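K.L.:
Predicted model, plus sequence, below.
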Amino acid sequence: MKGTISDVTGLRVLETNFTSGKNKRRFSKPDGKPDFAKLAKLPTVLVAEYDQHPEVPVQIGFLQPPEFKVLDRSVYIPVFNASVLQAHPDLFGIQEGESRDTHWAVKDGSLFQKLNTLFKSNPELLQPPTATFNEVNPHKIAVMMPFKTEFHDAYDAIKQACQDEGFESVRVDELHDPVDISQQVLDLIRSSKYVIVDTSGHNPNVFFETGFAVGIGKKYIPLTSTPELRMPFDIQNTRFIKYDNDQNGRNKLKADLSKTLQTLKQ
């Protein structure tokens, strides 16, 4: 799978230059059109065209019907750069020209087995980067959440709970360094002791940031004010702090978060 999520239901699905005839027949309807119900059951590699941009992130998950514009991303499979795909084209069945051609292809073999092989032979992909990133601040907590106005008061409750337990909470919009904001988010997660993630409304950036935090071994505290929304498959059994986004609910959020932070300090 390549390209942005909004591209996936376009015409470039199961083209025979990148998908074998056998797989094309297997995942097509009798009329020759792609069978998206079957395709949705396959684990998917989502990455933008990376021929000239090997630094773009690679995500693993399942595309969600009916529109296939949302990737139910695995937060336990770390995000890695497309340079890894460039270095291992045979492992992933990547053919000449695929890295510069947006499409949805089906490859032979088990993706999870391929990833297992990759991570066993490249264990550094599962470890925190050792480059020039800030050392971990034991008193700092990164907060990943929607920036919408409706969550400002919830963030105030989070900040107060962190402060009460001796931590400084930091959200990326509070930083003003003249650097790339995407890199700033990752650096903030790396340099923090813990990460709080508020998945309210299923913000895709928050899920991406949760996956990155898990991938580098950070302990994270998940919150949500929309528990009725179905969580991604690999965090469905995680214990969330659930809150109502009103005054009483935010007071309870502050109390529950304080108790969780107290537990982590023990």
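P.N.:
Cool, got the structure.

K.L.:
hey, let's count contacts and neighbours off CA atoms from now on
P.N.:
OK.

K.L.:
quick one: what helix or strand has Lys254 in it?
P.N.:
In the assignment (DSSP states H and E), Lys254 maps to helix 247-265.

K.L.:
Touching, Leu126 and Gly215? I think so.
P.N.:
Yes. If you go by CA atoms under 8 Å, Leu126 and Gly215 touch, sitting 6.3 Å apart.

K.L.:
burial count for Ser83?
P.N.:
By the criterion of other CA atoms under 10 Å, Ser83 has 16 neighbours.

K.L.:
Surely Ile141 is in a strand?
P.N.:
Yes. Assignment of Ile141 by DSSP: H, G, I helix; E, B strand; the rest coil places it within a strand.

K.L.:
Check which helices and strands whichever strand or helix holds Val45 sits against.
P.N.:
Using DSSP H and E, Val45 sits in strand 44-46. Judged by 3 or more CA pairs under 8 Å, 6 or more residues apart in numbering; DSSP states H and E, strand 44-46 is in contact with strand 57-63.

K.L.:
Please name every helix or strand in contact with the strand it packs on.
P.N.:
The contact analysis (3+ CA pairs under 8 Å, 6+ apart) places strand 57-63 against strand 44-46, strand 71-73, strand 80-81.

K.L.:
Distance check, the spatially most central residue of the chain against Ala142.
P.N.:
Central residue of the chain (CA atoms, centre = their mean): Phe208, 2.5 Å from the mean position. Computed as CA to CA, to the nearest Å, the Phe208 to Ala142 distance reads 14 Å.

K.L.:
ok, now Val58?
P.N.:
From Val58 across to Ala142, the span is 23 Å (CA to CA).

K.L.:
what's near enough to touch the closest residue in space to Thr226 that isn't next to it in sequence?
P.N.:
Leaving aside its chain neighbours, Thr226 sits nearest to Ser200 (5.2 Å; criterion: CA to CA, 6 or more residues apart in numbering). Counting by CA atoms under 8 Å, 6 or more residues apart in numbering, Ser200 makes contact with Met145, Pro146, Leu223, Thr224, Ser225, Thr226, Pro227.

K.L.:
And here is the other one:
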Amino acid sequence: MLMSGLDAAFDQSPWELEKGRFGEYTDDDLRERFLSLDGKAIQELLSLPALFWHETGCKKAGRIGWLDEIKHAGRNLQAKFAFDPFIPEIPFDMMLELAPSLDIRMGKRELEGHRTHWAVKNVDLIAFLDERRIIDRRRLSPHAPYLIPKTAAREPMQVSPKVFETPVQPVDRRLVAVMMPFTAGFDRVYSAISQAAESAGLHAQKANDIWEHSVLIQEIFSLIYRSHVVVCDFSGKNPNVFYEAGIAHMLGRHVVPITQHHDDVPFDLRHHRYIQYLNNGEGLATLASQLSPRLVTLAAS
């Protein structure tokens, strides 16, 4: 939802807003999901329907449409937009009535209706308006991104390794596989990861602690295969760890990247969220505290 206190704010595209006002009046989980405004977040925002409204003092109708482009413009965000010509304006009085159901906080102690901002709401806007018979979802603009039908579910992809033997052991949903360089400099890092896993009710393991097969890479594959989560430390740009991360992604495991240096994360992997840490006492304690809740979330998925 894009809200402005200017009568003419949405008379023409684009619209600009201070970056600090993006994500206001947005639930915490959605703020975390979109606040980075990186490429992935922007693409998801562009796929959503948008509600354009004005602060209540303007007494203006609401409009429904979509965003064509979101750009960073210095301290502002710039959004190019379009209205759906198949959806009529929603009168001001009706907007006031619909506001609570749209999670627009208009109570006596809430000032959302008096604040220029950009919020993301956990509401299926098109389905809601269709249920209220305010719109007919069968008649929407053919250019609307929210009109694009969802693709049919695909058959699960079958993975048949030619190089590795598939382990006979089942996947252990409590197992966290750790992929990192085999050097003593990472011993304390592994201890911090193990501590985070234990705090999450899980257990960590790395391949060089196992000796069940004569070929080390087979041990690594088996460990990744049996795990539910794989923590990959990209520190030092170790090519083996990159290879192991690729195996984990291909097997559909949850991958949690960590690194001591931002530049050690390859460009092709930077769209994945990662944890950056310092390899000292305080830094490793912080790593454990940040990693543990992530593991709790993934363990339940």
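P.N.:
Great, that's in hand. Because the structure is predicted, anything quoted here is derived from the model rather than measured.

K.L.:
Please say which of Val58 and Ala142 of the first structure ends up with more neighbours.
P.N.:
Ala142 (24 against 20).

K.L.:
doesn't Ile196 make contact with that one?
P.N.:
Yes. With contact defined as CA under 8 Å, Ala142 of the first structure and Ile196 form a contacting pair (6.2 Å).

K.L.:
Can you get me the start-to-end distance on stretch 22-38 of the first structure?
P.N.:
14 Å.

K.L.:
before we move on, the earlier item: give the equivalent position in the second structure for the residue nearest to the centre of the first structure.
P.N.:
In the second structure, Phe208 of the first structure lines up with Tyr243, judged by TM-score structural alignment.

K.L.:
Check the secondary structure at its match for me.
P.N.:
Going by three-state DSSP: Tyr243 of the second structure is helix.

K.L.:
how close does it sit to Met179 of the second structure?
P.N.:
For Tyr243 of the second structure relative to Met179 of the second structure (CA to CA), the value is 10 Å.

K.L.:
Equivalent analysis for Leu30 of the second structure, please.
P.N.:
30 Å.

K.L.:
coming back round to it: compare the helices and strands packed on strand 57-63 of the first structure and give me the one nearest Ala255 of the first structure.
P.N.:
strand 71-73 (30.3 Å; CA to CA).

K.L.:
hang on, the earlier thing: more neighbours, Leu30 and Met179 of the second structure?
P.N.:
Met179 (26 against 14).

K.L.:
Could you check which residue of the first structure pairs with the more buried one?
P.N.:
So, by TM-score structural alignment, Met179 of the second structure is matched to Met144.

K.L.:
Spatially nearest residue to its match (excluding sequence neighbours)?
P.N.:
Among residues not flanking Met144 of the first structure along the chain, Val197 sits closest, at 4.7 Å (CA to CA, 6+ apart).

K.L.:
Now do the same for the one you found: helix, strand or coil?
P.N.:
Relying on three-state DSSP, one would call Val197 of the first structure strand.

K.L.:
Report how many residues lie close to it.
P.N.:
22.

K.L.:
pretty sure it is in contact with Lys218, am I right?
P.N.:
No. Using CA under 8 Å, Val197 of the first structure is not in contact with Lys218; the gap is 11.6 Å.

K.L.:
How about the contacts made by the residue mapped onto Val172 of the first structure from the second structure?
P.N.:
Aligned by TM-score structural alignment, Val172 of the first structure pairs with Ala207 of the second structure. Neighbour list for Ala207 of the second structure: Ala177, Val178, Met179, Leu216, Glu219, Ile220, Leu223 [criterion: CA under 8 Å, 6+ apart].

K.L.:
before we move on, which element is the fifth one in?
P.N.:
Looking back up the chat, that one is Glu219 of the second structure. Per DSSP H and E: helix 216-226 holds Glu219 of the second structure.

K.L.:
Contacts for that helix next, please.
P.N.:
164-167, 169-172, 175, 177, 206-208, 210-213, 230, 244, 247-248, 251, 253.

K.L.:
Out of these, which sit inside helices?
P.N.:
If you go by DSSP state H, the contacts of helix 216-226 of the second structure have Glu244, Ile247, Ala248 in helices.

K.L.:
Neighbour-wise, which one of those residues leads?
P.N.:
Of all these, Ala248 has the most neighbours under the rule other CA under 10 Å, reaching 24 neighbours.

K.L.:
Double-check that residue against Phe242; I have them as touching.
P.N.:
No. With contacts counted by CA under 8 Å, Ala248 of the second structure stays clear of Phe242, the gap being 9.9 Å.

K.L.:
Distance of Asp28 of the second structure relative to Gln276 of the second structure?
P.N.:
On the measure of CA to CA, Asp28 of the second structure and Gln276 of the second structure end up 22 Å apart.

K.L.:
ditto for Asp68 of the second structure
P.N.:
According to CA to CA, Asp68 of the second structure and Gln276 of the second structure sit 33 Å apart.
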